[in-house]
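J.: quick one: sequence and predicted model below, then my questions.
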Amino acid sequence: MDEPQQPKPYLTNEDFAHVGKGLLMGGADVVPGVSGGTIALIVGIYDRLVTAVSRCDGTLFGLVTSGRWCAAAAYVDLRFLVTLGLGIGCGVLALGSVMHFLLEHHLQLTYAAFFGLIGASCWLVGKMIPKWNTAEIAMLVIGAAVAVWVVNQPTLKHPPDGMWYTFFCGVIAICAMILPGISGSFILLILGKYHDITGIIKNAAHFEVNARDIGSLVVFAFGCLVGLLSFSKFLKWLLARHQSVTLATLTGFMLGSLCRIWPFQVDKTPEIKEFKDKEFQLLDVSEIPVDTQLALVIVIAVVSAAAVILLDRATSPHNSDEKPLVEEQ
């Protein structure tokens, strides 16, 4: 892991590199099934990122309150976090409106891509476990069972509109976003908030936001901040001490959640224009029409899965099954 650097008064090539890496992470975080944590792993900054965020603690508070600003910036690796965060924000803005359009106008093909991405991500995360023992298998089953129960809750079919729920979604989604192999966008999709958030991003990209959009975005961002600060230390400890069981649980959760994005669904409310208010019915395998659309869905799912597998191969130089994803300090 790169050691935190002392703050510098000017932009460097390393700063631009971090913006570029953040751009990749932000773009990945918008796509359900592609994890920004995986991208961080690929580009070699995952350990540094988790460590930097986990240092938002009492030591940092003491440095700030005593007026030792430079020491505080160095301790939390502020320059790295700011440049990376700038890139992530640009990546989210660039791709958010595209995903919103695809959901509204090409739902089946978009879900086919998501299904392939997340299905392959299950393999990717499971592959990080060196040896499957009874504990790992048990947590896989528990994770899958919890996911099936969660995605079938009536509340998630028509999620609450309140700001408290937006805050809650931010807390949960950011925790997933910093985990390798787990997509925060997929969590938002399960929670029924993905379309709303990408809609706000689309409006922001076109400078068409209203007061409610701004309020929702601020509350969501605050939820992300709270989730990040409260979860980062626990995540660092969890991955350093209990990596296999943690990853097995996550694998099971993703497997159980696949029914949420089953590509073959029938719109039961075609008269309703608002996507979030629509109701869809899943088709059984025997009910799926055999036509060119079916072939296209299969091709898109397979290509998407192949993309994740190729992405995993790119992580090989940076990830080893012989050591934890993060080092305990």
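T.: Cool, got the structure.
J.: drop to CA atoms for contacts and neighbour counts, all remaining ones
T.: Will do.
J.: tell me which element the spatially closest residue to Asp213 that is not a sequence neighbour falls in.
T.: Nearest non-adjacent residue to Asp213, counting by Cα to Cα, 6 or more residues apart in numbering: Ile200, 5.9 Å away. For Ile200, the host element (DSSP states H and E) is helix 194-205.
J.: can you give me the first-to-last residue distance of stretch 144-163?
T.: Counting by Cα to Cα, to the nearest Å, you get 29 Å between the two ends of stretch 144-163.
J.: residues of it that come out buried?
T.: Under the neighbour-count criterion of 16 or more other Cα atoms under 10 Å, stretch 144-163 has Ala144, Ala145, Ala147, Val148, Val150, Val151, Lys157, Pro159, Met163 buried.
J.: what do you get for stretch 109-126?
T.: Buried positions in stretch 109-126, judged by neighbour count with 16+ other Cα under 10 Å: 109-126.
J.: with stretch 291-311 instead?
T.: Buried residues in stretch 291-311 (16+ other Cα under 10 Å): 297-305, 307-309, 311.
J.: quick revisit: and which of the buried residues of stretch 144-163 is nearest to Ala221?
T.: Nearest to Ala221, judged by Cα to Cα, of the buried residues of stretch 144-163 is Met163 at 11.7 Å.
J.: for the residue most central in space within the chain, list the residues it contacts.
T.: Closest to where the C-alpha atoms of the chain average out (Cα atoms, centre = their mean) is Gly184, at 2.3 Å. Counting by Cα atoms under 8 Å, 6 or more residues apart in numbering, Gly184 makes contact with Asp29, Val30, Pro32, Ser35, Ile172, Ala173, Ile174, Cys175, Ala176, Met177.
J.: how about Ala240?
T.: With Cα under 8 Å, 6+ apart, Ala240 has these contacts: Pro324, Leu325, Val326, Glu327, Glu328.
J.: can I get the contacts of Gly184 in a markdown table including secondary structure, distance to His105 and neighbour count?
T.: Below are those laid out as a markdown table (DSSP: H, G, I helix; E, B strand; the rest coil; distance: Cα to Cα, whole Å; neighbours: other Cα atoms under 10 Å):
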| residue | secondary structure | distance to His105 | neighbour count |
| --- | --- | --- | --- |
| Asp29 | helix | 21 | 31 |
| Val30 | helix | 17 | 29 |
| Pro32 | coil | 17 | 25 |
| Ser35 | coil | 24 | 30 |
| Ile172 | helix | 27 | 20 |
| Ala173 | helix | 25 | 26 |
| Ile174 | helix | 27 | 27 |
| Cys175 | helix | 30 | 23 |
| Ala176 | helix | 27 | 24 |
| Met177 | helix | 26 | 27 |
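J.: what about versus this one:
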Amino acid sequence: MNFIGLFKSRYPGVVLRGMGMGAADVVPGVSGGTIAFITGIYQELIESLSRIGPHCFTIWREQGLSAAWKYINGSFLLSLFLGVLISIFSLARVISILLQEYPILVWAFFFGLVLASILPILRNIPRWSPSTIAFLLLGVTLAIALSELRPGEIPATPLTLFLSGALAICAMTLPGISGAFILLMIGIYPKVLTAVHTLQITNLLCFAAGAALGLMLFSRLLSWLMHKYIARTLAFLGGILLGSLKIIWPWKLPMDNAEGVSTKLAPLLSNTSPSNFMAQTGESAHIGAAITVALVAVVLVLAIDYFGGAQRGKSCATPQ
């Protein structure tokens, strides 16, 4: 395993992609899987993760560590998750502050990001059929149904943190379903953020263990679906992404049954129009700034999609 050459060639770019995924996953409502897809590494990520398992140890024992590392695409995964960790530990507090101070602009940016991300997914569907359309609509329905859930509250025990990690990581690998959003729905999100900020090692290890197990199991399922039913799988993912726009609509008001809630997080708020937002709150809707930020996000995604098109086209060209 050549650690010296790890960050040569493409790996610095993979670290940056990982940082983008980590930044997205901190925000409840935005998925790191979306960033992976629009930057052209989604298929490679799923394939690499699906190879992690007992078979790796067989290869290690029979052919050596270098062969096992190459088999799981270890340099790619190490670079990617290094970027994710850097982003989470460096940007978690910043993004939380931005969500509190500039919620409309933050949500507008991610709204533009997700909206533009739908195009690369749908364009890579190899063929359309009635079943493909049905799976697209199913994805939209699922995302909207999730957006209607109301936050719960469960205690942060080692078991609940383990199970929460497994559930959140499954959502994180899907474009359009946010792991942070799922954590917020079950009441664990604030506790995980606190554990990150204050370095509660035991809680972080329990959460990470659950995430590792969930990632190994779910990546295998997703890899199989991407190979066996790529058209319907991509349509379903695109539908989830489309439906998730409801979650990250920029202008929101506290729900009737959430009086006194000061958080700017989406699940505790209901969507409204910019004009009604101004009328109800007396605050500026920042329409011009929100549109500008959203357009910047759209241009960013389209530029990434354009320059990464060749790589993504190869990864999604597997026939159904």
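T.: Right, received. Where do you want to start? This is a predicted model, so every value here is computed, not measured.
J.: tell me if I'm right that Pro263 of structure 1 and Leu103 touch.
T.: No. Look at Pro263 of structure 1 against Leu103 with Cα atoms under 8 Å: they stay out of range, at 11.6 Å.
J.: what about the closest residue in space to Ile121 of structure 2 that isn't next to it in sequence, how many residues close to it?
T.: The shortest distance from Ile121 of structure 2 to any non-neighbouring residue, by Cα to Cα, 6+ apart, is to Gly238 (5.9 Å). For Gly238 of structure 2, the count of nearby residues is 29 (other Cα atoms under 10 Å).
J.: Gly238 of structure 2 -> structure 1?
T.: Superposed on structure 1 with TM-score structural alignment, Gly238 of structure 2 falls opposite Thr251.
J.: so that match: helix, strand or coil?
T.: helix (DSSP: H, G, I helix; E, B strand; the rest coil).
J.: wait, what's in contact with it?
T.: Cys122, Trp123, Val125, Gly126, Leu140, Gly143, Ala144.
J.: which single one of these is nearest to Gly20 of structure 1?
T.: Among the contacts of Thr251 of structure 1, Val125 lies closest to Gly20 of structure 1 (Cα to Cα), at 24.9 Å.
J.: how about that closest one, what's its match in structure 2?
T.: Looks like Val125 of structure 1 aligns to Ile121 there (TM-score structural alignment).
J.: from Pro151 of structure 2, how far out is that match?
T.: Taking Cα to Cα, one finds Ile121 of structure 2 at 30 Å from Pro151 of structure 2.
J.: equivalent analysis for Ala212 of structure 2, please.
T.: 25 Å.
J.: for Gly74 of structure 2, same thing?
T.: According to Cα to Cα, Gly74 of structure 2 stands 37 Å off from Pro151 of structure 2.
J.: ok, now Phe277 of structure 2?
T.: Counting by Cα to Cα, the gap from Phe277 of structure 2 to Pro151 of structure 2 is 23 Å.
J.: circling back to that earlier point, who are the packing partners of the helix or strand containing the match of Val125 of structure 1?
T.: For Ile121 of structure 2, the host element (DSSP H and E) is helix 103-123. Contacts defined by 3 or more Cα pairs under 8 Å, 6 or more residues apart in numbering; DSSP states H and E place helix 103-123 of structure 2 against helix 32-38, helix 230-243, helix 287-307.
J.: what about that helix, how far off from structure 1?
T.: If you overlay the two and look at helix 103-123 of structure 2, the average distance to its match in structure 1 is 1.7 Å (mean Cα distance after the TM-score superposition for structure 1).
J.: how close does whatever residue of structure 1 lines up with Tyr11 of structure 2 get to Thr51 of structure 1?
T.: Alignment note: Tyr11 of structure 2 maps to His18 in structure 1; criterion TM-score structural alignment. For His18 of structure 1, the distance to Thr51 of structure 1 equals 16 Å [Cα to Cα].
J.: same deal with Ile174 of structure 1?
T.: 16 Å.
J.: repeat that for Gln153 of structure 1.
T.: In this view, Gln153 of structure 1 and Thr51 of structure 1 are 36 Å apart by Cα to Cα.
J.: hey, where'd the helices end up in the stretch 1-150 of structure 1?
T.: For the stretch 1-150 of structure 1, the helices defined by DSSP state H, counting those that start in this stretch cover 13-30, 36-42, 46-54, 58-65, 69-76, 78-105, 107-127, 134-151.
J.: mind checking these for the one nearest to Leu229 of structure 1?
T.: Of all these, helix 46-54 comes closest under Cα to Cα, at 6.7 Å.
J.: who are the packing partners of the closest one?
T.: By 3+ Cα pairs under 8 Å, 6+ apart, helix 46-54 of structure 1 packs against helix 36-42, helix 69-76, helix 78-105, helix 211-241.
J.: buried sites along the third one?
T.: The neighbour-count criterion (16+ other Cα under 10 Å) identifies 78-81, 83-97, 99-100, 103 as the buried residues of helix 78-105 of structure 1.
J.: over to the longest one?
T.: Across helix 211-241 of structure 1, burial judged by 16+ other Cα under 10 Å covers 213, 216-217, 219-233, 235-236, 238-240.
J.: cheers, nothing more for now.
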